[in-house]
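structure for this input, please:
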Amino acid sequence: MQSLLLKVLYLFAALRYPRYKGDLRYFVRDNFYARLSQLPFFIRDYAQKKPYKVIDFQGEFEHELRYVLPFTYWHYLNGTLKQTISCQATKPFYFFSENHTEKYTKRIWQDGYGNYNFPNMTHSPSFDYSKWVPVPFKKHYQNDLFRYDKPLLVIANKYNIEWDKPPINFLSIDALDRIVSTCKHTYQIVYNRPLSTQIIGDNSEIMDLNEHEWLRQQHPEVLLMNDLYQTHSDKLMNFNQLQLMVYANADRFISMHGGTAALASYFGGINIILSHPGGGFEHYFDEYSTIFPAFSGAKILHAKCADDVFEYVNRYF
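The predicted structure follows:
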């Protein structure tokens, strides 16, 4: 039955969105099927409304932010959340869950595909927001510990293997130098590129850009998230809690394609996302204009190259 229904939905996707060809239609099909998979829960979700939902996820961090956490938070607000299970160091993201288990030590990117337990489960030209409420991280994590004389600007960089290829979406040291030199007089800049020991990895190997010591030497005004963690680790549950607390006090972000961009989009303000064409399906489905702004109402500026980042920084920061 599932196989037949998926074939029917593939045909429907082709008719509904004729401009999407080949593999792109499978994404649309899968999202349609994921929404239909919610029908058996109608009575429990809207009539009985008792805790029953166990949400278990080991997939990519970006998928967890985009689809799993908003679905989980909806169940929490609805009174139907029973338990959450995810990777290590995720408790700060599930602060609202009274029964959260950090079970997994590694993320498996394939877990997000063919997983129809969530009404949105992959890339799509449209999303179902009926059971989708973003977690209010900014409201919950705002604090006085990470406040400074100048407004915060978070530069959330990354430098890792992408789609089994060398790093694509990242800010080089030269690009960082240009951005920091432009912004450091107006903003207190916090630079964030987590080390492999601070976050749970998946199939994307984290590489060394050698920028942390360079920043300490050339731009000592910049605060490094790694240094903040060393200073305040006695007050923190883990590195993810630190990220959430710093981000909650900021309204300006520069982030990279993937989970880095999704997390920064949860905190309002303006988020410049560097995402090169040809890498990632967000481009094909125009998701920087749909689901990313929906996380918090943030203004999302999609930079397709480093020069776009510089232009947006000059115009909006």
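
from now on I want contacts and neighbour counts done on CA atoms only, so please keep to that.
Noted.

helices of the stretch 51-200 of the chain, start to end?
Along the stretch 51-200 of the chain, counting by DSSP state H, counting those that start in this stretch, helices occupy 61-63, 69-78, 137-141, 173-183.

buried stuff in the third one?
Taking 16 or more other Cα atoms under 10 Å as the neighbour-count basis, helix 137-141 is seen to contain the buried residues 137-138, 141.

of all those, which comes closest to A250?
A250 lies nearest to K138 out of the buried residues of helix 137-141, by Cα to Cα, at 8.9 Å.

wait, that closest one touches Y247, no?
Yes - if you go by Cα atoms under 8 Å, K138 and Y247 touch, sitting 7.5 Å apart.

overlap in contacts of the two?
F267 (Cα atoms under 8 Å, 6 or more residues apart in numbering).

secondary structure element for the most centrally placed residue in the chain?
Centre of the chain computed as the mean C-alpha position; nearest residue by Cα atoms, centre = their mean is A262, 2.7 Å away. According to DSSP states H and E, A262 maps onto helix 259-264.

and for that helix, what's in contact with it?
Counting by Cα under 8 Å, 6+ apart, 61-63, 65-66, 156-158, 247, 253, 255, 271, 273, 292 sit against helix 259-264.

so can I have a markdown table of the residues you listed showing neighbour count?
Formatted as a markdown table, the contacts of helix 259-264 follow (neighbours: other Cα atoms under 10 Å):
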| residue | neighbour count |
| --- | --- |
| F61 | 24 |
| E62 | 18 |
| H63 | 23 |
| L65 | 20 |
| R66 | 24 |
| A156 | 22 |
| N157 | 21 |
| K158 | 26 |
| Y247 | 27 |
| F253 | 27 |
| S255 | 30 |
| N271 | 29 |
| I273 | 28 |
| F292 | 23 |
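
to compare with the earlier structure, here is another sequence to fold:
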Amino acid sequence: MPLTLTNKLFSLYVRLRYPKAPRALSYYYRDTYNCEMHQLKYFFSDYIKKKKYKDISFNGEFAPELQFVLPFAYWHYKNGTLKSTRSAKYTKELYFFSPDHSESFDTRSNEGNYNFEVPRILYSHDYNMSKWLPVPLKAQYANDIYVYDKPILIIANRYNMEWDGPPISFYDIPTLDFIINHLKNDYTIIYNRPRPENITMDNSDVYDLNEFDWLNATHPEVLLMEDLYQENKGNANNFNHLQLMIYANASHFISVHGGTATLASYFGGTNLIISKQGPEHYFNCYQTLYPKLSGAKILHAKSNDEIKAYIHQHFAVNTPADV
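Next up is the predicted model:
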């Protein structure tokens, strides 16, 4: 059935079944049904024949790849039906289980997000996905190299264009100062905001927060992920590989919505996410989807005041919430 026709049919169905759904978000409901319909044609190959046949290719953004594509590929691997995977550069270590992985794309695209060959794309009202398994990145990349006297705390920041406008959700310098001052005695803090040359870019511009010089001058005790990459004690193949190795040894994360928060949610423990707006709020992604990735405890902060409250309640060692 042509996609334009199914879109019309599913849009009508959504309008009738979910009349209160915001019109601006209703196409996510529709796309969920498109994904489910596409999987029907693989029933025999996935459950009866069960031979290695599945070629999975994705060139969309980092967040949906981690949320949907990587767990879909892992399900096929465990099911005995995965033949190959294709994705952007610096992803080989994510697909460590793939029998044949190629890094075929130099950039990520928004158009690539709309790949109905996976169980879900972007956001959904239903995250009950049958062909989806959490990928054990923590077990795969745990090591005895990045081990410190105090537990690791990752601050994974982002300062990018959002929805074709200026940054909205990020940790500014005053907030970083609050976090570091309250937690530096209890944790080895590693700050991570990747430079464009170290990751595969999408259509979002990266801006300068001017925090690196400030960190070096004000908080020299904070380790920078980019410095650890230059040192590269673990012989990481690329920056993403290094992130996996260090994140695997951590259980405390402070991150920003999108791919930054999704990656941090793969490693258990506690992940505090700043997200001031976005479809994730309406679809309850932080309560439903993100905990599925590893069983991590997800804390969703919508403001700087909520960040501070969560720091006191869940990260400061001497508070009852940490007992």
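
list the superposition-based mean deviation of the next helix or strand after the helix holding A262 of structure 1 with respect to structure 2.
Moving toward the C-terminus from helix 259-264 of structure 1, the next helix or strand (DSSP H and E) is strand 270-274. In the superposition with structure 2, the average deviation recorded for strand 270-274 of structure 1 is 0.5 Å (mean Cα distance after the TM-score superposition for structure 1).

okay, the following helix or strand past strand 270-274 of structure 1 sits on what stretch of structure 2?
For strand 270-274 of structure 1, the following helix or strand on the C-terminal side (DSSP H and E) is helix 291-294. The aligned range for helix 291-294 of structure 1 in structure 2 is 289-292, by TM-score structural alignment.

hang on, the earlier thing: between the helices of the stretch 51-200 of structure 1, which gets nearest to T197 of structure 1?
That would be helix 61-63 among the helices of the stretch 51-200 of structure 1, by Cα to Cα, at 15.6 Å.

that closest one vs structure 2 - mean distance after superposition?
Relative to structure 2, helix 61-63 of structure 1 is 0.5 Å off (mean Cα distance after the TM-score superposition for structure 1).

could you say what helices and strands that helix packs with?
Secondary-structure packing of helix 61-63 of structure 1 (3 or more Cα pairs under 8 Å, 6 or more residues apart in numbering; DSSP states H and E): helix 259-264.

so the helix it packs on matches what in structure 2?
Counting by TM-score structural alignment, helix 259-264 of structure 1 corresponds to 259-264 in structure 2.

what is the burial count for G297 of structure 1?
Applying other Cα atoms under 10 Å, we find 15 residues neighbouring G297 of structure 1.

dump the helices of the stretch 51-200 of structure 1 into CSV; add distance to P92 of structure 1 as well.
Shown next, in CSV, are the helices of the stretch 51-200 of structure 1 (distance: least, Cα to Cα, whole Å):
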stretch, distance to P92 of structure 1
helix 61-63, 14
helix 69-78, 12
helix 137-141, 9
helix 173-183, 29
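
strands along the stretch 201-323 of structure 2, start to end?
For the stretch 201-323 of structure 2, the strands defined by DSSP state E, counting those that start in this stretch cover 223-224, 252-256, 270-274, 297-301.

closest to Y77 of structure 2 out of the ones you listed?
strand 297-301 (26.7 Å).

would you mind getting the average deviation of that closest one from structure 1?
Averaged out, strand 297-301 of structure 2 is 0.6 Å away (mean Cα distance after the TM-score superposition for structure 1).

what's in contact with that strand?
In contact with strand 297-301 of structure 2 (Cα under 8 Å, 6+ apart) are residues 265, 268-276, 286-287, 290-291, 307, 310.

show me how to select, in ChimeraX, the buried members of those.
For the buried members of the contacts of strand 297-301 of structure 2, the matching ChimeraX selection, counting by 16+ other Cα under 10 Å, is:
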select :265,268,269,270,271,272,273,274,275,276,286,290,291,307,310
